[in-house]
Structure formats: structure tokens, C-alpha cells
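Engineer: Please find the sequence and the predicted model below.
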Amino acid sequence: MVVGIDVHKRSHAAALLDGNGVVLAALTIPNSLVGVERLLGWLNEHDAREAAIGIENAAGYGRLLCAALAAAGCEILNVPAWRTHRDRHEQGRGKSDPGDAVAIAHVVLRKREQLGPALEPELIRALALLEGLRRQSVYDRTQAIQRLRAIWTQVDPEGEARVIHCQRQRELRKLTRIAFGAGIAEQAAARCIRELAREIERLNDRIAALEHELEQLLRECGNPFADLAGAGATVAVALIAHSGDVRRFKDKGAYARFCGVAPIRCGSGRTADHHRLDRGGNRQLNAALHRIAVVQARVDPRAQAFLARKRAEGKTAREARRALKRHLANVVYRRLHAWAEIALPA
């Protein structure tokens, strides 16, 4: 028997299937510890305590549920949303949470060996949370800078043009004391710029503190990319946080597909050897590999030789860089796999 659970912010829907895919029972529980107790009791009633449980969005709203079920000794598997598309279409028009739970259970029944654990290690979770907050803070700072410049340009375009890096501390100190004139609109603009400058200062402090904490965590757990050109602390954290435990991938090719750097076949007949760019995959991992590739193209002789060889084969500069990213995915996979054997629980 297998169980599929469709998780949401307030409630979860569960479906129990037998080995032939027949629905035996369904249940809806609240997203709380009380709901988890109800689910465990429901599994016991149907002699399904040993059933494999598939959860969609396990790292989001299903986090509490995953932790509680893992503590109870259940086998919890992560079901990516894209894997359930076929089963949802087979159900016809319309959508319901119990129907989604059945689709998730069907995926567990067919693809059990290809699914990874739903509950990521605590170290990966900690790095992912801190990395996500840092990335959001950087985005918020960029937005605040753009708003500040937009307002400043309306009042004093020449003064705004003279400042290149308004996020630096010296410029921010000046902006927190800026004044334009006695007009109501000028006073309002100055007030907005002063508030935005203070907001940028707060975000600078938060980003610096988060980067310090992430670097400390890297030192404690060991940085698998310490000697990899182009992979600074920020890039290393992104690679670890978004890759998770790479032992769940069957091979380096599956990891490259997850990163969105493996080319996709798109030919037929006389064009059977044609490939196209994969615009899917994890875009944060793709961006991290891109940054490494760009840096190595400037400073690493091995990467430069690799790119030159690809150019000699007739590839464009962009296609050669994509090939380098595909190669780097293999390098990252091997390093993360070796690191996981030491730093993460089996």
C-alpha cells in the first residue's frame, strides 16, 4: 500500500491506495500536531503504518508533517509537482485536494525507486533558510535603491547621476541628511529618500550578518568548494542549499537535469542529433553554475582550454559556455556527493 498527501497551509488531504492503484480510503486533516495524530491513527486503522508516504511540497507547508511522520518511523518520499501532471490529466476536468492526493499516491506506486526522501537534513535546511533570507534581502535592497534613485532623479537628476554606488556607507550617511528646498513636494521627496537610505542601511547590516553566519556554518561543516575557482562562500552556500542531499540523484546526469544544464533532444529524422537549451530546472543552481563558469573563463587555464576546444569544434561562445556549465555540474555533483558522505547522516 502507498499513501499520497496533498499539503496546504491550513489542511492536508491524504489518500490510501493498494498495490493495484485502487483507492481504499481518504482523509483530510488540519495542518497541526493534532492532525498528524489523526493521520497516524488512520494509518493504524487500515494496517498501513508501513506504507510509503509521498508528499508534494514537502519542504514548504508539509515541513511539520514530514518531521512528525519521520519521528514516528514512517517512510516519507518527496513527490515533485511535475510528476503528478499525467495523473491529474487522467482524472478529467476539475480539480480537488483528494484527487490530487490520489495522483501523488499513483506516482509513489509507479516511481517509488526514483523518489528521494522528503525530509532534508537539518544542516541543509538551516543553510537553505539563511540563504533564502539573504537572497530576499539583497532583492529588497535592490528595490529600495531603485525607488530612491527614481525619487532623487525627479528632484535633482544631476546630483543623482554623480553617485554611482548609493548603497555604500559613505553615500548613505549623506542621503540620510539630504534636503532640497522649502516646497512641500521637495520636503516630501527628501523625507522619502532619507527613509529609503535608512532602509538600505538596515538591509546592508542584515545581509552582512547573514553572510557572516553562513560563512561560519560553512567552516564548521566543511566547504566542499573551498578550492574551486569562482565558487565563493555565497555561491557555495547556494549550491549546497538548493542541491540538498545529492545522494538522492541516481547519477550525475540526473543532477545536471535538475540544475537545468543538460541539453534536451529536439530533433527528428535528419535532425535527430539536434538539442535545445533547457530553460527548466532549479534556476538558482543554474545561476550559481553560470557565475562559476564566467569567473573560470577569466582566471582558470583549464576552463579556458576547455572553452577553446569547444570553439574549435564549431560552437559559439555561448554554446561553449553552456558546455562548460554542464561539465561544472559533474564537478559539483562529485564534490557534494563526497561531502555528503562525511557531513550528512546516512
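Structural biologist: That came in fine, so what should we check first?
Engineer: from here on, contacts and neighbour counts on C-alpha atoms
Structural biologist: Will do.
Engineer: Tell me which stretches of the stretch 1-150 of the chain form strands.
Structural biologist: 2-7, 11-17, 23-30, 52-56, 76-78 (DSSP state E, counting those that start in this stretch).
Engineer: then this one, side by side with the first:
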Amino acid sequence: MVELAKGLAVKARTQAINQLKAVLVTADPVLREELAGLNNSELFRTCARFADDSQDEEDGAEAVLRATRMTLCLLACRIGQLTEQIQDLEGRSARLVERHAPQLLTVVGIGPRTAVTLLITMGDNPERLGGEASFAALCGVSPVERSSGSRQYRRLNRGGDRQANAALHRIVQTRLRFDPRTREYFERRIAEGKTRREIVRCLKRYVAREAFHLIRPTSSHPSS
């Protein structure tokens, strides 16, 4: 539920940011010039302060300009509120992982965000997980056999839970940058003639196996 709430907040914040920038496109040129060159954080802070000075404008100020400034202020305040909500939810997710599956956070490349995604995928589908191979298939990282004439090969699995698949992909990309063992494996497989896509597929399958046994260490040995 925490991740669902976070997803809704992220979507709402993105919409608010798009709306604010759409208002700027049609705003008074003087106002656009005032806000030009600001990065997003500075832009939102500046717009959020418009309410403070809107009451001090002279009576002859244009109503359209006042309305534009107020609209920008409301949108900027909403963006700030949603950002705080997202940060709070991310903190809650991290605490849940630390409490229920801290072993995941000790693995190279797995942070709170990816750990939560994998936990949700596994927890929502207990009846489909007979073992680590089932989890790999559920995440869309199990090899799919294909043939072209006399050539036999394996391609990426385009099925499964795409959120979990994306989480595994982020883990692999992080390891390719920072983990010496993964870099060594990558170089060795490149020397054997494998493509980057094939190597990434193998690494995602390995990470799925590793994550499964970290979350459910006794799953492969059910009690009678």
C-alpha cells in the first residue's frame, strides 16, 4: 500500500509540474523573463512565494497577471506538498525493508526502492512461486528458447512483472558500474563473443536467484 500511495503521489506531482510549466508558456513575457534560467527547485520556491506579494500589488495591476501568479503559487505549493509526501513514503518503505528483509540491503546494487519492489512481487504471488525458477519467470528474466533454422538461441523474456523486471535491471546496471566481480564477468563473456544484451539477461537471472533465496531462504526445502 505504501508503494501504491507513492506511485499516485509521483503521478500527481508530475501532472502538477507539467501544469505549472504549461501556465508559464502562456504567461506574461515580463513574468516569464523573471523566472527564466531558474532550475526546477528555484522555480517552485519562487512561485510558492507569489501569494505573499500578490496582496501588495497596486489596484491597477492587471487581473490576468494576478491570476497567473496565484495559479503558479497554488501549483508550486502542491508540488512541494507532494514532494514531502513522497519523501515520507520513501522513508516508510526503507524502514519496512530494514525491519522485514534487512539482508537485501547488504547486497550490492539493491537499495530500499528495488528491495520493496521485489518483496511486493514475491508477496503478491505466493501461489505462483514453487522455487527460484518460478520467481525468475514471474519477473520476466527466465530464458526463452528460440530457433532460426539450424541456429538455437535464447532471447529476453518480455513477459512477467515489468516493475520487478525494471528493478532487476537497475540492480544489474549498478553492479556493472561499481561491482568488480560483475565487471570481470562482463569482460569475460564479451571475450567469449556474447553481446551486452545476452550478458545482461544472464545477470538479471542470477540476481533473481540471489534475491529469491535471500527473501525465502527455506523455500526450496519445504517441511513435510
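Structural biologist: Okay, I see it. Note that the structure is a prediction, hence the values are computed from the model and not measured.
Engineer: hmm, back to that, could I get the strands of the stretch 1-150 of the first structure as JSON lines with mean neighbour count and distance to residue 106 of the first structure?
Structural biologist: Formatted as JSON lines, these follow (neighbours: other C-alpha atoms under 10 Å; distance: least, C-alpha to C-alpha, whole Å):
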{"stretch": "strand 2-7", "mean neighbour count": "28", "distance to residue 106 of the first structure": "8"}
{"stretch": "strand 11-17", "mean neighbour count": "23", "distance to residue 106 of the first structure": "8"}
{"stretch": "strand 23-30", "mean neighbour count": "16", "distance to residue 106 of the first structure": "10"}
{"stretch": "strand 52-56", "mean neighbour count": "27", "distance to residue 106 of the first structure": "9"}
{"stretch": "strand 76-78", "mean neighbour count": "23", "distance to residue 106 of the first structure": "13"}
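Engineer: nearest to residue 232 of the first structure, of these?
Structural biologist: Evaluated over these, closeness to residue 232 of the first structure peaks at strand 76-78, with 29.9 Å, by C-alpha to C-alpha.
Engineer: Over in the second structure, find the residue span that closest one aligns onto.
Structural biologist: Strand 76-78 of the first structure corresponds to no residues in the second structure, going by TM-score structural alignment.
Engineer: Give me the neighbour count for the nearest residue to residue 27 of the second structure once chain neighbours are set aside.
Structural biologist: Of all residues not flanking residue 27 of the second structure in the chain, residue 68 sits nearest, at 6.8 Å (C-alpha to C-alpha, 6 or more residues apart in numbering). Burial of residue 68 of the second structure is recorded as 18 neighbouring residues (other C-alpha atoms under 10 Å).
Engineer: same question, the one 3 residues further on
Structural biologist: Residue 71 of the second structure is flanked by 19 other residues according to other C-alpha under 10 Å.
Engineer: Give the aligned equivalent of it in the first structure.
Structural biologist: Aligned against the first structure by TM-score structural alignment, residue 71 of the second structure finds its counterpart in residue 192.
Engineer: List the contacts of its match.
Structural biologist: 148, 151 (C-alpha atoms under 8 Å, 6 or more residues apart in numbering).
Engineer: Helix, strand or coil: sort out it for me.
Structural biologist: Here residue 192 of the first structure is helix, with the state taken from DSSP: H, G, I helix; E, B strand; the rest coil.
Engineer: Can you name the helix or strand that the most centrally placed residue in the first structure falls in?
Structural biologist: Taking C-alpha atoms, centre = their mean as the criterion, residue 242 is the residue nearest the geometric centre of the first structure, at 4.5 Å. When secondary structure is defined using DSSP states H and E, the element that contains residue 242 of the first structure is helix 233-243.
Engineer: Now do the helices in the stretch 1-150 of the first structure.
Structural biologist: Listed in chain order, the helices of the stretch 1-150 of the first structure (DSSP state H, counting those that start in this stretch) span 33-45, 63-71, 85-90, 97-111, 122-155.
Engineer: The second structure too?
Structural biologist: With helices called from DSSP state H, the second structure shows them at 2-25, 29-35, 40-48, 50-54, 63-100, 112-123, 132-138, 162-178, 180-191, 196-215.
Engineer: Turn those into a markdown table, columns for distance to residue 153 of the second structure.
Structural biologist: Written out in a markdown table, the entries for the helices of the second structure read as follows (distance: least, C-alpha to C-alpha, whole Å):
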| stretch | distance to residue 153 of the second structure |
| --- | --- |
| helix 2-25 | 37 |
| helix 29-35 | 55 |
| helix 40-48 | 47 |
| helix 50-54 | 61 |
| helix 63-100 | 38 |
| helix 112-123 | 28 |
| helix 132-138 | 18 |
| helix 162-178 | 21 |
| helix 180-191 | 16 |
| helix 196-215 | 10 |
